[in-house]
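Peer 1: What follows is a predicted structure for the sequence shown.
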Amino acid sequence: MRKKMLQKIGVAVVSGAMIVSALTGCGSSEKTDKSASASAAKSAATSSAKTSTASGTKAKDYSGVKLVYWSSWEATEPQGMVVAEAIEDYEKETGIDIEVEFKGRKGIKEGLIPALDANQQIDFFDGAGNKSNYGDRIISLEDLVKEHNYEPRSNPTMMKLFRSYNDGVLKEIPFQFKANSYLYNKKLFRQAGIEKAPANWSEFLTACQKLKDAGITPITTDDAYVPQAFGMHLGRLVGSEGLKKIVNENGWDRPEVLQTANDLADLAAKGYFSELVASNVYPTGQNTEFATGKAAMYCVGTYMVNEVKNITGPDFEWGFFAYPEVNNGINGTEAMVIGGQSFAITSKCKNPEAAFGFIEKMTRGKFDEKLGKESISITADTENKNWPEQLADVKPYFDNCTEIMGGAESNPDITPALKENLIKLYSGKITGAEFVANMKAAAGK
């Protein structure tokens, strides 16, 4: 019953006024009472004209089966609304009963493991990728993926990434992808006479200078995201594993760290960073500088587009380019910071086939495309070619990505010092050499 009530909440929001704080709605119809809905679902499930699933196979009859699904979304978020609509559709197809609890990010992070350990029924859940901390509380999905012929319509790099979280075994189905690099304002680029996105460091510097000459602030950031550009720049020089080794094993005296720090200090010396970068506390730079058209570039994940859509409005011209290739680098734009959310099935689930059927519905075809559109995110189904227009520039980079980068914040003990010193570096308060010395000292404590 809780699930039915939450779905009605989502419907009410859709039919009401526009949602504030960066939320958008999607259509849904008012449900009938539970008994009538269950009767119709069972009838539909046993009908010879049964609806097909996203993979093209006929939906199975799961009449009498009940699953409990914990979601990391809120019922009023675009993602939660699409989930509610997909559940209703899946129930009608199969006769199954899915009780969904919209727990939000905090609810999943803090409550899921204790609930599972207390033997509470939770059959499957979604949330941030990398669920390695769940151990044997979640099951391998390898056999289900094979049985459903799921992999051919999956991004191979993402599947490799999510297998890596659990020693090469797929325990998570990735969805709602994101890519991290420079999002930029195409209108401001045109005003500065920049005809194409920069592909290497020289072109990036040229673009910054043209923006500055046009009276436009080239780059802004916030305290929450200052490690982004640093990690990508250093990752171009040492790769992802090298980056993690530096951060976790006090490798700050490597020459590549100094090169990265000097390159970023050069941006500050030339006046390419916002004058407010030293005081920007998230989301100040994002909302009051970039989204309002006062700064041209912001290094962050593509999820930001959804976060600021109520500020930018429909006429904002979104651009994206992978982090530029750098001098003496060992990789190029084929190496990116990408990731996503994921679904997992718990070891307590008595009907994993039924749970996987819903996961497939959410990550294939209609609902995968709808999720991308409503939350302005990257779709999981490679056959869904219609990406949100705001992310059109992301697609060629994402499709060509063969190497995952990342790891600048893999050591939580050093992250505060990293952020503090990067803010000083970006605001011109310290040199590249001083940054290296400060990080060595912080790591040696």
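Peer 2: In hand now; what should we look at?
Peer 1: can we go C-alpha only for contacts and neighbour counts from here?
Peer 2: Will do.
Peer 1: quick one: contacts of the lengthiest helix in the chain?
Peer 2: The longest helix of the chain (DSSP state H) is helix 227-248. Applying Cα atoms under 8 Å, 6 or more residues apart in numbering, the contact partners of helix 227-248 are 180-181, 251-252, 254, 256-257, 260-261, 264, 299-300, 323, 325-326, 328-332, 336-337, 404-411, 414, 418-419, 422.
Peer 1: Now the buried members of these.
Peer 2: 180-181, 251-252, 256-257, 260-261, 264, 299-300, 323, 325-326, 331-332, 336-337, 404-409, 411, 414, 418-419, 422 (16 or more other Cα atoms under 10 Å).
Peer 1: For the next helix or strand after the longest helix of the chain, what is the distance to the chain centroid?
Peer 2: For helix 227-248, the succeeding helix or strand toward the C-terminus, using DSSP states H and E, is helix 255-269. In terms of Cα atoms, centre = their mean, to the nearest Å, the centre of helix 255-269 is found 28 Å from the chain centre.
Peer 1: Distance from the helix or strand that contains residue 35 to the middle of the chain?
Peer 2: Using DSSP H and E, residue 35 falls within helix 34-46. Averaging C-alpha positions (Cα atoms, centre = their mean) puts helix 34-46 36 Å from its chain's average.
Peer 1: Need the contact partners of the very next helix or strand once past it.
Peer 2: Remark: after helix 34-46, the chain's next helix or strand is strand 66-71, criterion DSSP H and E. With contacts defined as Cα under 8 Å, 6+ apart, strand 66-71 is touched by 80, 96-104, 108, 121-127, 349, 351, 355.
Peer 1: Comparison target below:
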Amino acid sequence: MRKTKAITVLLILCLAAFVVLSGCGGNKNEASSPEQASGNASENASETPSAQASPEASKLGGKVVFWSMWSNTEPQSKVITEAISEFKAANPGVDVEVKFNGRELFKLIKPALESGETVDVFEYDPAGALANLKDHVLKLDDLLEQPAIGSDGKSVKDSLLPALMNNVKSLSKTAGLEEGYYALPQQPYAVLFFYNKALFQKAGITSVPKSWEEFLAACEALKKAGVEPITFDDAYRDQFIGGYLSSAMGSDWVKALVTDKTGAMWKDPMVLQFAKDMQALHEKGYFSKTIGGNKYPAGQQDVALGKSAMYFNGTWLPNEVSATAGPDFQWGSFQFPIIPNGNDKGGQQGLSFGAQGILLNKNSKNIPAAFELMKYLVGKKAQEGMAVQALAIPATVDTPWPSSLAEAAVAFDKATVNMPWGFSINSGADFSSGSVIPVFMELVTGKINAEQYVAKMESEAKKFYGGK
């Protein structure tokens, strides 16, 4: 009797699996609207491009444990959940356990990997992962030749934005690993000025500023229209100082500046020019009146509320303030203006961009299924979901960007130099956080003038690096 029941149950399960798999071979059209993209996984199963999964996908089994850097309340988690549902429909023999850790993942993942806890796939900033977790990540080069999910026969490698793939590959050499790809890029970002188009129109500004002179003119027009031109808060103030200096001299020069043990570079004419320009922005009232005390997310909320016009921030900004800004907010973006008297190593040829990444634990006991799941997470439909539901930059080629990031896409496409996070202003580590940024804030709030800034930074550098 037990044997008969077991056979019956097995037949039912097989029939159910056949029905699910059959449902995946229908309409291959991708979700093109919020309504389509936000449907549940079972409703969208017929639109899943699972027919393009690797030939052995349906034979995969076992368990895959995936740790995500998103919390289960963020829109990214919904897209991930939908992608996992589609993966499971195409691979019914695989059990997927997902843990939405939020940003706590960055604290938890290293101890987990070092203790041997089962984590097959995890999200992490690729640069940070290769610096801190390089003994735990698998080189993916051979796996990247597999067909991508939903990308018209492209390989996984060719389905993802070349700029991001090149960036990921370059990180391996920096980390001292064998050159190659150790992460699949996702959730790309770029750092630009984000602005309120309605306020620009109110001030009569008809085009975004490209030069510093045009930037100052825009600030003056905004001020006359009763709008505070510029804001930032403590989370991203490093971007502003790094953006100016790198636009003038390039990020390599900025790195040399903040790591100069003699302090002599702080007497460079460009530093004084920078300081005078910051002093002028303060004296002319172009900085927000609350900029000195802004704690994250105060500055970006001021932009969303229309109190301030511009914030030099990342492409995640429209999503982070979407609840405050509302659906009708008109976002625009532009690169940091070209600074005069530079060395031709900066300008708008450079852009600070990168991506979060999905990585595979090299000690995973189920690498084939784990990588197949990764393919779904960076597949065409999932990345379209990220663009629609999370207002994020999609990592796949030929995928439309959110309208709020349309101008960022232009900057992304034309950039030829990838500048690091903060444009290297943070390369001084404790010196950057303990001296460079605090003294910068003294300057922009009028506590010291340009000449005092130069003298103080030279002194601070000598004091910090003395004897090192």
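Peer 2: Great, that's in hand. Since we're looking at a predicted model, the values are computed, not measured.
Peer 1: List the TM-score for the superposed pair.
Peer 2: Superposed pair, TM-score by TM-score structural alignment, normalised by the length of structure 1: 0.85. Supporting alignment: 408 aligned residues with a Cα RMSD of 2.4 Å.
Peer 1: Does anything pack onto the helix holding residue 35 of structure 1? Which helices or strands?
Peer 2: With contacts taken as 3 or more Cα pairs under 8 Å, 6 or more residues apart in numbering; DSSP states H and E, helix 34-46 of structure 1 sits against helix 78-94.
Peer 1: residue ranges for the strands of structure 2, please.
Peer 2: 62-68, 94-100, 121-124, 184-196, 228-230, 308-314, 331-334, 350-360, 417-419 (DSSP state E).
Peer 1: Could you measure from the equivalent of residue 296 of structure 1 over in structure 2 over to residue 297 of structure 2?
Peer 2: Structural alignment (TM-score structural alignment) places residue 296 of structure 1 against residue 309 in structure 2. Counting by Cα to Cα, to the nearest Å, the separation of residue 309 of structure 2 from residue 297 of structure 2 is 15 Å.
Peer 1: who's more crowded, those two?
Peer 2: Set side by side, residue 309 of structure 2 and residue 297 show more neighbours around residue 309, with 27 against 15, by other Cα atoms under 10 Å.
Peer 1: so how many other residues sit close to the residue nearest to the more buried one when sequence neighbours are not counted?
Peer 2: Distances taken as Cα to Cα, 6 or more residues apart in numbering put residue 229 closest to residue 309 of structure 2, at 5.0 Å, once the chain neighbours are dropped. Applying other Cα under 10 Å, we find 28 residues neighbouring residue 229 of structure 2.
Peer 1: so what corresponds to residue 229 of structure 2 in structure 1?
Peer 2: Checking TM-score structural alignment: residue 229 of structure 2 goes with residue 218.
Peer 1: Let me see the contact set for its match.
Peer 2: So residue 218 of structure 1 contacts 208-209, 211-212, 272-274, 295-297 (Cα under 8 Å, 6+ apart).
Peer 1: export those to JSON lines and tack on distance to residue 149 of structure 1?
Peer 2: Shown next, in JSON lines, are the contacts of residue 218 of structure 1 (distance: Cα to Cα, whole Å):
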{"residue": "208", "distance to residue 149 of structure 1": "47"}
{"residue": "209", "distance to residue 149 of structure 1": "50"}
{"residue": "211", "distance to residue 149 of structure 1": "49"}
{"residue": "212", "distance to residue 149 of structure 1": "52"}
{"residue": "272", "distance to residue 149 of structure 1": "49"}
{"residue": "273", "distance to residue 149 of structure 1": "48"}
{"residue": "274", "distance to residue 149 of structure 1": "49"}
{"residue": "295", "distance to residue 149 of structure 1": "46"}
{"residue": "296", "distance to residue 149 of structure 1": "43"}
{"residue": "297", "distance to residue 149 of structure 1": "41"}
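Peer 1: most surrounded residue in those?
Peer 2: That'd be residue 297 among those, by other Cα under 10 Å, with 28 neighbours.
Peer 1: Who are the contact partners of that residue?
Peer 2: 182-185, 218-220, 290.
Peer 1: Residue 57 of structure 1 now?
Peer 2: Contacts of residue 57 of structure 1 by Cα under 8 Å, 6+ apart: none found.
Peer 1: same question, the one 5 residues further on
Peer 2: When the contact criterion is Cα under 8 Å, 6+ apart, the partners of residue 62 of structure 1 are 45, 94-96, 354.
Peer 1: Give me the buried entries from these.
Peer 2: 45, 94-96, 354.
Peer 1: count of neighbours near the residue lying closest to residue 213 of structure 1 once chain neighbours are set aside?
Peer 2: Spatial nearest neighbour of residue 213 of structure 1, excluding adjacent residues (Cα to Cα, 6+ apart): residue 192 at 7.6 Å. Other residues near residue 192 of structure 1 come to 19 when the count uses other Cα under 10 Å.
Peer 1: Quick check: the match of residue 296 of structure 1 vs residue 195 of structure 2, distance?
Peer 2: Taken as Cα to Cα, the span from residue 309 of structure 2 to residue 195 of structure 2 is 5 Å.
Peer 1: Fine by me, thanks again.
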